[in-house]
Structures are given as structure tokens and as C-alpha cells.
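**Q** Got a predicted structure here, sequence first:
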Amino acid sequence: MGIDPSAVIHPMAVVEAGASIGPGCVIGPFCVVGAEARLAADVTLKSHAVVTGWTEIGQGTVIFPFANIGDVPQDLKYSGEKTRLIVGKRNRIREGVTMNTGTEGGGGITRVGDDGLFMAGAHVAHDAQVGDRVIMANNAAVAGHCIISDDVIIGGLSGVHQFVRIGKGAIIGAVTMVTNDVIPYGLVQGPRGMLDGLNLVGLKRRGVAREDIMALRAAFQALAQGDGAFQDRAKRLLDDVAGQSRYVRDIVDFVLGESDRSFLTPG
């Protein structure tokens, strides 16, 4: 608790009594740090950034001007209960980003992982669970209770409907509305998001082996053209090819997991 003596705090910043400021932090002019905020080591707040509420910011995260991190949810059901926001390490939270604390009905915690990039104007709503290395481009918005897995990219001006899950390594194109779950490594684009293939560029950039990419292509074709419901096709994949590639198994596990939404399915 308290302010580490190595922290650099501009005299025009407001740090409320009770805030915890770790070693090496830098807090610029006109910033506000609330009484329940916890900043780990080497966090930087550039001018006019606000960290409020019961909020934890992980080591090395940088928050840019006019971001508002940890304010109360934009949810009419919220009635002042004590809830949290936990932000991981080494995130870059750009100008005007908003991230809200959770709600009692949604588990009480909004969580953001490590090494994310949240570009100007992006929004992470109450009770969302955001993984590591997630990129949200300018003015992208994630609604309440969403689950955004590791290595997801959400294009600019795109929105993700509440309770939607986006599987690891998926990419959402710009100006896209996502209303249903997106399989791991999927590619979604169009004004009303359509599952339009696999994120092949992302897979190749991460160095995924050619045989795994071929297995994913075959699995996608089976999901797109097989008989029966989407989940039935995924169950058949479990017997046919899932054992050959952990990437295919990621898709099968995701489709057969619990969800409050249906799925975006191949066209």
C-alpha cells in the first residue's frame, strides 16, 4: 500500500489517499488515481488519464491521455455493488479507451490479460474476460460478459454483442457486428459478421506448421459442408481428425463448450 518513493508523480496529478503506486511508476499532469486503484511497478499514466474504482493495473502497462479505466459499468442493473477491474502486464491503452468494472450478476470482475493493444476509443465493458495479446483497433467495442480469447484481433469500428465468445487466434474485420460465437482461428467480416474462412495470415505469422494449417482447412470444410447441426459436425471431427492437430481440437472443444449464444457458421 502507499506510494513507492521511486514513483514520479507530477504535481498537477491527483492521487487519492489509499491508492497504491508501485516502484518506477510515472504519473503525468492532470491524471486522477482513485483511492482503491493499485498500480504495479513501472506503470505509466500519460496526462489526463484516469484510473478509478477497485482497479489493478499490471506491471509495465502504459495508459495514454483521456483513457478512463475502472469506472462503473454502463448497465442499468448496476446498483453500486463493489466490483473490480484487473488489467494485466505490458498493455498499451491508447487515447480515450474505456474499461469498466464488473457487475454482481456477471461475477464481479472484468479482466484483461497481458500484452494487449487497445487503440484509441476502444471499449471493454463490464464482466468481459479478455485474453493475452489481444488487439482492439480504433473504436472497437466489446459488450458485457464477452469472452475474448488469446491472440484475437478486432478491427476498427467493430462491435461484439454481449455474451459472445471469440475463440483464440480469430480475427474480426473492420466495421463488423459480431452477434454469435466465433470459432478459434476464424475470419469474420461484413457489416453483419459472417464466418468467411480461417485467419490464415495470423496462423502463418505465428509460425503454425503447414500440416496443422492443412488440418484446419479440412476441418473448416467439414464444418461448412457436413450433414447435421453445427455441433454434430464438430462431434464427428472429434472422431475423424481432431487427434491429428491440437488446433483442430481447439475448434472442437470451443464448439462443444458452454455458450449463451449460437455460432457464426461457415457460409
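**A** Structure received.

**Q** Only C-alpha atoms from now on, for both contacts and neighbour counts.
**A** Noted.

**Q** In a helix, D239, correct?
**A** Yes: according to DSSP: H, G, I helix; E, B strand; the rest coil, D239 belongs to a helix.

**Q** How many residues are close by it?
**A** 9 (other CA atoms under 10 Å).

**Q** separation between it and L256?
**A** 13 Å (CA to CA, to the nearest Å).

**Q** just the helices in the stretch 51-200 of the chain please.
**A** 200-205 (DSSP state H, counting those that start in this stretch).

**Q** Quick check, central residue of this structure?
**A** V130 (3.0 Å; CA atoms, centre = their mean).

**Q** which residues touch that one?
**A** Residues near V130 by CA atoms under 8 Å, 6 or more residues apart in numbering: R111, V112, G113, C146, I147, I148, S149, D150.

**Q** How far does stretch 102-113 stretch from one end to the other?
**A** The first-to-last residue distance of stretch 102-113 comes to 15 Å (CA to CA).

**Q** residues making contact with that stretch?
**A** Under CA under 8 Å, 6+ apart, the answer for stretch 102-113 is 72-73, 78, 81-89, 100-101, 125-133, 145.

**Q** Sort out which residues of that stretch are buried, please.
**A** For stretch 102-113, burial by neighbour count (16 or more other CA atoms under 10 Å) applies to G102, T103, E104, G108, I109, T110, R111, V112, G113.

**Q** now, the most widely separated pair of these?
**A** Greatest spacing in the buried residues of stretch 102-113, by CA to CA: E104 and G113 (20.8 Å).

**Q** Among the contacts of stretch 102-113, which lie within strands?
**A** Using DSSP state E, the subset of the contacts of stretch 102-113 located in strands is R84, L85, I86, V87, N100, Q129, V130.

**Q** Can you tell me which of the contacts of stretch 102-113 are buried?
**A** The buried subset of the contacts of stretch 102-113 (16+ other CA under 10 Å) comprises 72-73, 83-89, 100-101, 125-133, 145.

**Q** quick revisit: could you redo the ones in strands among the contacts of stretch 102-113 as a markdown table and give each row distance to R38?
**A** Formatted as a markdown table, the ones in strands among the contacts of stretch 102-113 follow (distance: CA to CA, whole Å):
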| residue | distance to R38 |
| --- | --- |
| R84 | 11 |
| L85 | 10 |
| I86 | 9 |
| V87 | 10 |
| N100 | 15 |
| Q129 | 19 |
| V130 | 19 |
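
**Q** Below is structure B, check it against A:
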Amino acid sequence: MSRIHSTALVDPAACLDTSVTVGPYAVIGPDVRIGADTTVGAHCVIEGHTTIGQGNHIFQFASLGAQPQDKKYAGEPTRLLIGDRNTIREFCTFNTGTAQDQGLTQVGNDNWIMAYVHIAHDCVVGNHTVLANNATLAGHVKVGDHTILGGLTGVHQFTHIGAHVMAGFASHISQDVPPFMLVDGNPLSVRGYNLEGLRRRGFSPQRLQAVKQMHKLLYRQGLTLEAARQAIAALDVQYPEAASDIQALTSFIASSTRGLAR
């Protein structure tokens, strides 16, 4: 109990590991679960059916687990799940899910989430992402692993963003962004592929070459979407080391529901 500030209001029904630190004037509700070595800053409000993993650093004034901003919400016991080792900076707002989807908003592991980021109901954010200041995800958005969203970027509801994407400052994302791409602007434009990001993550020369070819087929050859998908799928013979990358892109294309940013 010495780790919980005397001014914090922690419901007796909440389940906090003994190593959790809670700052002054924080409010933690009865259905909250927080794992080991997580730090909750001053004036944070954590409510709803919220589960937070280990080693997270939640800075002051964050609001986690509040009801979704959805007029259809009728008090269903929907959830927010946050993984391990995330940095969540000041004034972030993460809402619980809705019954119209899976009833779950989910944030993975090792994410760097900067100030004023909003993650709306039913979003799924992967691992090792960076969401810069004021990035805003509308409901039902999915963000893949290792993706970076620049400051003031807005993402339309139901949009999917693939792994290893980088979106520049103040991007307006209203269509699905395939894995590995580099985008920015309003209206959004695909500027290339995320070469520097992939290099930093240890992509081999063959994998980088495969991504280059996939970008060329999808954006530079004037092919229909289906023709591009088939041509990309055939690259696994030429680039066997990149088979998983090729599969990731072709699967993303096949599952897109909002159309690809092209």
C-alpha cells in the first residue's frame, strides 16, 4: 500500500499487483486489473472493465477505460485490454469496446504512445508502434506492428493500417494502407515504401528487394488491383526469404474492405 499515494482513490475491488505505483489524485475503478511494475501517474482515471499488463508507464492525466463515444452504447460490460511495457503519455484517452464489434479495445506490447492520442472503441493496436502527439484513431481501426503515425494524423473508422507503415505528419487516412508503405498528406498519397524503417528492423537485402518489387507492382505498373495481387503472390519463387512478407501483403489486399490507399 505504500506505493499508492494517500490521495489516490482506488476501489477496494480493483486488483493491483503489489509493485504497482499510483500517483496523487488518481482514480481507479472496481473492475480494473493492473500487472506488476506498472506506474500510474497523478490525476489518471482508469475505469471500466480494464486490464493492464506489466511494466507500463502511464503518465499524468490519462483516461483509460471510459465508455465508448458511440451513441449506440447501452451500458454493456465491454473491455479495454492493454499489454506490457507500453509508454502512455499525458492526456491520452482509450475507450472500451462496443457490443456491435468484439466488445474489446486492445493495445499490444512495447508501444510508444505520445500525448493526447485517442484510441476509440474496438480499435486493435499491435506491438512496437509509435503514435505521435494528437494521433487519433476512430472506432474499429486496426494498426499493425511497427507502424508509426505522425503527429495530428487522423484515421477514419474501420480503416486498417498494415505492419511497418509510416504515416507522415497530419496525414488523413481514410482507406486501408498496405504493409510496408510510406504515406502522407490530405488527401493521402503513397510516397514509397518504408525503406529506412525496414532497414532499422533488420530486413535482409533480399527482403528489402522483395518489398521494393511489391511496391512497384502495386503502385507503379498501372495494374488492376487483382492483377497486382497475383503478380505479388508470384514473387515468392524469386524471393523465398521474403515469403512471409509477400503473404502479409497479399492477405492484406484480399481482406481490405475500405479499398486501398493508392
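**A** Received, thanks. In this text, all values refer to a predicted model and were calculated from it rather than measured experimentally.

**Q** re the thing from before, the residue nearest to the centre of the first structure -> the second structure?
**A** Counting by TM-score structural alignment, V130 of the first structure corresponds to V125 in the second structure.

**Q** Could you do I57 of the first structure as well?
**A** In the second structure, I57 of the first structure lands on I52 (TM-score structural alignment).

**Q** before we move on, what about K204 of the first structure?
**A** Looks like K204 of the first structure aligns to R199 there (TM-score structural alignment).

**Q** Was I right to think L218 of the second structure contacts L225?
**A** Yes: contact criterion CA atoms under 8 Å: L218 of the second structure and L225 qualify, at 7.2 Å.

**Q** More neighbours: which of the two?
**A** For the pair L218 of the second structure and L225, the greater number of neighbours falls to L218 (20 against 17), based on other CA under 10 Å.

**Q** secondary structure element for that one?
**A** If you go by DSSP states H and E, L218 of the second structure is part of helix 205-219.

**Q** Relative to the first structure, and after superposing, what's the average distance for that helix?
**A** Compared with the first structure after fitting, helix 205-219 of the second structure deviates on average by 1.2 Å (mean CA distance after the TM-score superposition for the first structure).

**Q** counting contacts, what elements does that helix pack onto?
**A** strand 189-193, helix 195-200, helix 225-233, helix 243-255 (3 or more CA pairs under 8 Å, 6 or more residues apart in numbering; DSSP states H and E).

**Q** Could you dump the ones you listed into TSV and include distance to S174 of the second structure?
**A** Below are those laid out as TSV (distance: least, CA to CA, whole Å):
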stretch	distance to S174 of the second structure
strand 189-193	11
helix 195-200	23
helix 225-233	18
helix 243-255	16
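
**Q** which residues touch T265 of the first structure?
**A** Neighbours of T265 of the first structure in contact, by CA under 8 Å, 6+ apart: M194, L195, L223, A224, F230.

**Q** Please work out how many residues are found near the residue mapped onto T98 of the first structure from the second structure.
**A** Under the alignment (TM-score structural alignment), T98 of the first structure maps onto T93 of the second structure. T93 of the second structure has 21 neighbours, counted by other CA under 10 Å.

**Q** re earlier: distance of the match of K204 of the first structure relative to S63 of the second structure?
**A** The spacing between R199 of the second structure and S63 of the second structure, counted by CA to CA, is 35 Å.

**Q** higher neighbour count, these two?
**A** Legend: neighbour count by other CA under 10 Å for R199 of the second structure and S63, higher for S63 (20 against 13).

**Q** I'd say that one and H43 touch.
**A** No: taking CA under 8 Å as the definition, S63 of the second structure is not a contact partner of H43, at 9.0 Å.

**Q** Please say which position in the second structure L216 of the first structure maps to.
**A** Checking TM-score structural alignment: L216 of the first structure goes with V211.

**Q** Kindly provide the distance from that match to A227 of the second structure.
**A** V211 of the second structure is 17 Å from A227 of the second structure, by CA to CA.

**Q** now A120 of the second structure
**A** Taken as CA to CA, the span from A120 of the second structure to A227 of the second structure is 35 Å.

**Q** cool, D176 of the second structure as well?
**A** In terms of CA to CA, D176 of the second structure sits 18 Å off from A227 of the second structure.

**Q** and if you look at Y219 of the second structure?
**A** Distance, Y219 of the second structure to A227 of the second structure, by CA to CA: 12 Å.

**Q** So the two - more neighbours on which side?
**A** The residue with more neighbours, out of Y219 of the second structure and A227, is Y219; 18 against 13, by other CA under 10 Å.

**Q** Spit out the contact partners of that one.
**A** Contacts of Y219 of the second structure (CA under 8 Å, 6+ apart): R262.

**Q** Ok, Q247 of the second structure next?
**A** A233 are the contacts of Q247 of the second structure under CA under 8 Å, 6+ apart.

**Q** give me that answer again for 6 Å
**A** Applying CA atoms under 6 Å, 6 or more residues apart in numbering, we find Q247 of the second structure in contact with no residue.

**Q** Kindly state which residue of the first structure is aligned to it.
**A** So, by TM-score structural alignment, Q247 of the second structure is matched to R249.

**Q** Check H156 of the second structure too.
**A** So H156 of the second structure corresponds to H161, using TM-score structural alignment.

**Q** again with D84 of the second structure
**A** Aligned partner of D84 of the second structure by TM-score structural alignment: K89.

**Q** burial count for L152 of the second structure?
**A** Residues near L152 of the second structure, counting by other CA under 10 Å: 19.

**Q** how close does the match of K204 of the first structure sit to V211 of the second structure?
**A** 12 Å.
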